[in-house]
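Chemist: no sequence for this one, just the structure:
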């Protein structure tokens, strides 16, 4: 693993500064952002973002109506140039959630694309329309108001599965170190062209997908909305990397048998990256067989940005999220949260705790929640359960709250059972939970979307299938058949919505 040199200077985007300093130089004409048929070079981005940065520099805190558009990217870049914390707002959020976020973060402005209709929850905020005017001469980029790497850059709200969403305050230091660590792990350079179709209100789509290419001096092509045809087109026209979530890669895997152009395009990619949830092994293998390329996975959270990844020069092993990134410390602990799990046996489950410069600063206005999230010696409690293989690769088996099943004296991760179920030809989608059992403590419950609803696999068939692949104590005791699994905007299965009616 190569050593990591962390650049903690206020300048998050050296290529943008270079383009502004020499507007006629080659760097200014390099492509930076493209959304559909609209695009900006680095020189044009400087010309557009710098006057906006000057307008918001005294705003204190701003909200950004984070549609998948060029305007959102420009707004966030402008906020970072001005050293003003930005709060990305999910356009699909309900009124009560938006009201909570606005009340909690107290922005003074909301930035949105011209013509966008904003919901009533934002009516009290002063609105500033984002004008993409590349004809104006570039103003000087403001000196960032963030001479301190700890200055807040973004406030990203969590999903709120255990209460109202919490605002994770992400400092400039965390953005810089995560993106530089990924550059090391993925051999990511300014020559890379990224394509993705992810939303821009969270870490994966915004920080990795937009700010990542800009920090490297490369470019990003955003699809607006994900379509396999768009992926094929962009990878065939020079894009080198694809970022997606498992739902997207599942659609790719389903499409590949009948779309040789998509298979050819994916085979050209330098790197295919999946994140935000585990990519089923079955989809890994289908994509690899059709394209000769393996998807690599990484692991991160809103509060930690990125923690681990399969490296570009490492083994792309399906079902793992690789090794800790440079600068990130990772340990597994027992249920007491302090006793370390020392085993590297691929079986012993522990909670992931991390420590490093990639972590958030605090939950906004929630000192008690912030304190509870960390151990006394500074480790962040992720709530994710994992095992480590003998070579240090991390395999996540689920969330502590919903995916750790204690059955018959064993601690079992739901994730590995879900992967085994998805290898059954009669299973299209699968989720696994636990429910109380007088004898076992908890019994394993499988929620299945069958490939053929008229002939779904039986509980005995699935139990035998899992027992052969894993171990008898990991077999499901109950099976529910569903038409669909409940998912959020990122494609993650919402297990709390699975009920035993």
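Modeler: Looks like it arrived, so ask away. All values reported here derive from a predicted model rather than from experimental measurement.
Chemist: from now on I want contacts and neighbour counts done on CA atoms only, so please keep to that.
Modeler: Will do.
Chemist: what about the helices in the chain?
Modeler: 14-21, 42-56, 70-82, 95-105, 172-186, 212-216, 228-236, 246-255, 260-268, 281-291, 367-373, 414-422, 459-469 (DSSP state H).
Chemist: out of those, which is closest to residue 151?
Modeler: Residue 151 lies closest to helix 172-186 among the helices of the chain, at 6.1 Å (CA to CA).
Chemist: that closest one packs against which elements?
Modeler: If you count contacts as 3 or more CA pairs under 8 Å, 6 or more residues apart in numbering; DSSP states H and E, helix 172-186 packs onto helix 212-216, strand 305-309.
Chemist: packed most tightly, which of those would that be?
Modeler: strand 305-309 (a mean of 26; mean count of other CA atoms under 10 Å).
Chemist: just give me how far that one sits from the chain centre.
Modeler: On the basis of CA atoms, centre = their mean, to the nearest Å, strand 305-309 sits 10 Å off its chain's mean C-alpha point.
Chemist: what lies in contact with it?
Modeler: Outside strand 305-309, the residues within contact range by CA atoms under 8 Å, 6 or more residues apart in numbering are 174-175, 178, 185, 203, 296-300, 321-325, 328, 330, 354, 358-360.
Chemist: below is an additional structure, to be compared with the one above:
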């Protein structure tokens, strides 16, 4: 479809979005967003103070109606990061409350405002969002996502998840990431499913929402499993989706036992939106993220650029092509060009294995998760997956540290019950190749994570260097 927000003009008196205690019907959302569109029309880009509020939804929809790129600004961003995003994006105004230290004009979003919607749909090839990456290897980069790319991913997920207007989507994820904003807001508006945003993803709020389709990150699902009554309330749901980080096998199993639903796992990144997923009508395998969605193709390459066998064991560099890819990094042509192969495939930076049946398993980032030990190439993710299968392990993170003999040795950080280092190392060796066992295991109270639940391994590496 060429219209990105397909559902807004259909059945305008049907609820469109609820955030906390605030609800807007489709007609109300369209009118309020149209008022925002009139305010931002002609701007080169507009920043949004992306708090978990109904104002953020109205602001985002307003920018989409106007055809003005929206720049979601994380509310917890520090002054340096915030200044970089605002300057690099070329944002000309800020939708939301004035932020201390930000000199550009701030425009309050009035959810009661009303204006006629624009009569024309912006060009599908035009930029819809500029999403800034986490900046783990430098200053955050602006990922330019077109309306067409977003629509392609959302439509591919509608096919994979059988997502329709009959669903009610529930989540409490941040509104400045692909998961919470693109899938969780724009996806609901494109497919016509009412959205209930719980502000925070607390188990009782999920249980009380009465939805059919739920989004969460592994930390959310772990907490749901720890609250048995809330988990059992989700038995009436149709689909539970986990993403943004690997879902531990014990959480997968516990969630299935309590709710009756094996969760969907999927894979994507800011530059590609969501590209790979298990399917509502297919197998859901713990630790595996499924097959490419419609319009997307994937492949594995070795360091020399040769094909890697799809045998479910061989690790390779994951590359993606298809209709969901971003347009490039804003103001950074050289970086954009370096991330594509000569024949136009995007180099995700992730290491993966693909089975004969096309199922994908992500084993980690090549920059931090590819461990070269004793002449072997080992994905940290597969060792973590093996560790989390042990009943005493709640969480695990694996890194490679310099070793005079091996080149790198495998070090595991583990959260869980008392268990000996030798027992865990032997457990991994019994499920994977012996050379993949951790040489050192460090017990910790918790792992450092970002807002989306991803482990910040650079902090573990820093700790190891000190």
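Modeler: Cool, got the structure. Just so we're clear, the structure is a prediction, and the values are computed from it rather than from any experiment.
Chemist: need the TM-score between these chains.
Modeler: Overall, the chain-to-chain superposition scores 0.97 on the TM-score scale (TM-score structural alignment, normalised by the length of structure 2); 463 aligned residues with a CA RMSD of 1.3 Å.
Chemist: just tell me which of the helices of structure 1 ends up closest to residue 89 of structure 1.
Modeler: With CA to CA, the closest approach to residue 89 of structure 1 among the helices of structure 1 belongs to helix 95-105: 7.7 Å.
Chemist: what range in structure 2 does the closest one sit on?
Modeler: Per TM-score structural alignment, the counterpart of helix 95-105 of structure 1 in structure 2 is residues 79-89.
Chemist: same check, this time on stretch 154-173 of structure 1
Modeler: Going by TM-score structural alignment: stretch 154-173 of structure 1 matches residues 129-148.
Chemist: for that stretch, the distance to its chain's centre please.
Modeler: For stretch 129-148 of structure 2 - counting by CA atoms, centre = their mean - the centre lies 13 Å from the chain centre.
Chemist: mind listing what's buried in that stretch?
Modeler: Judged by neighbour count (16 or more other CA atoms under 10 Å), stretch 129-148 of structure 2 contains these buried residues: 129-133, 140-148.
Chemist: show residues contacting it.
Modeler: 2, 4, 69-72, 81, 84-85, 88-89, 123-128, 176-178, 270-271, 323-330, 458.
Chemist: pull out the buried residues from those residues.
Modeler: 4, 69-72, 81, 85, 89, 124, 126-128, 176-178, 270-271, 323-330.
Chemist: give me the subset of these lying in strands.
Modeler: 70-72, 127-128, 328-329 (DSSP state E).
Chemist: so which of those is the closest to residue 52 of structure 2?
Modeler: Closest approach between those and residue 52 of structure 2, by CA to CA: residue 72, at 11.5 Å.
Chemist: for the closest one, what are its contacts?
Modeler: 47-50, 129-131, 175-176.
Chemist: how about these in TSV, adding distance to residue 402 of structure 2?
Modeler: Below are those laid out as TSV (distance: CA to CA, whole Å):
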residue	distance to residue 402 of structure 2
47	42
48	43
49	42
50	40
129	40
130	37
131	34
175	38
176	36
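Chemist: who's sitting farthest from the centroid in structure 2?
Modeler: residue 405 (37.6 Å; CA atoms, centre = their mean).
Chemist: which one in structure 1 is aligned with that residue?
Modeler: Residue correspondence to structure 1 (TM-score structural alignment): residue 405 of structure 2 is matched to residue 439.
Chemist: contacts only, for that match.
Modeler: Contacts here follow CA under 8 Å, 6+ apart; on that basis residue 439 of structure 1 touches residue 408.
Chemist: the one 3 residues further on too?
Modeler: By CA under 8 Å, 6+ apart, the contact set of residue 442 of structure 1 is 405-408, 434-436.
Chemist: next: residue 201 of structure 1.
Modeler: Neighbouring residues of residue 201 of structure 1 by CA under 8 Å, 6+ apart: 66-67, 88-90, 156.
Chemist: in TSV: the residues you listed, plus distance to residue 271 of structure 1.
Modeler: Formatted as TSV, the contacts of residue 201 of structure 1 follow (distance: CA to CA, whole Å):
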residue	distance to residue 271 of structure 1
66	26
67	26
88	27
89	29
90	28
156	27
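Chemist: tell me the two of those that are most distant?
Modeler: Going by CA to CA, the pair spanning the contacts of residue 201 of structure 1 furthest: 67 and 156, at 14.8 Å.
Chemist: residue 279 of structure 1 -> structure 2?
Modeler: Correspondence of residue 279 of structure 1 to structure 2, assessed by TM-score structural alignment: residue 247.
Chemist: what is the burial count for that match?
Modeler: Look at residue 247 of structure 2: counted by other CA atoms under 10 Å, it has 24 neighbours.
Chemist: not counting sequence-adjacent ones, nearest residue to it?
Modeler: Leaving aside its sequence neighbours, residue 247 of structure 2 sits nearest to residue 218 (CA to CA, 6 or more residues apart in numbering; 5.1 Å).
Chemist: I'd say residue 354 of structure 2 and residue 360 touch.
Modeler: Yes: judged on CA atoms under 8 Å, residue 354 of structure 2 makes contact with residue 360 at a distance of 4.5 Å.
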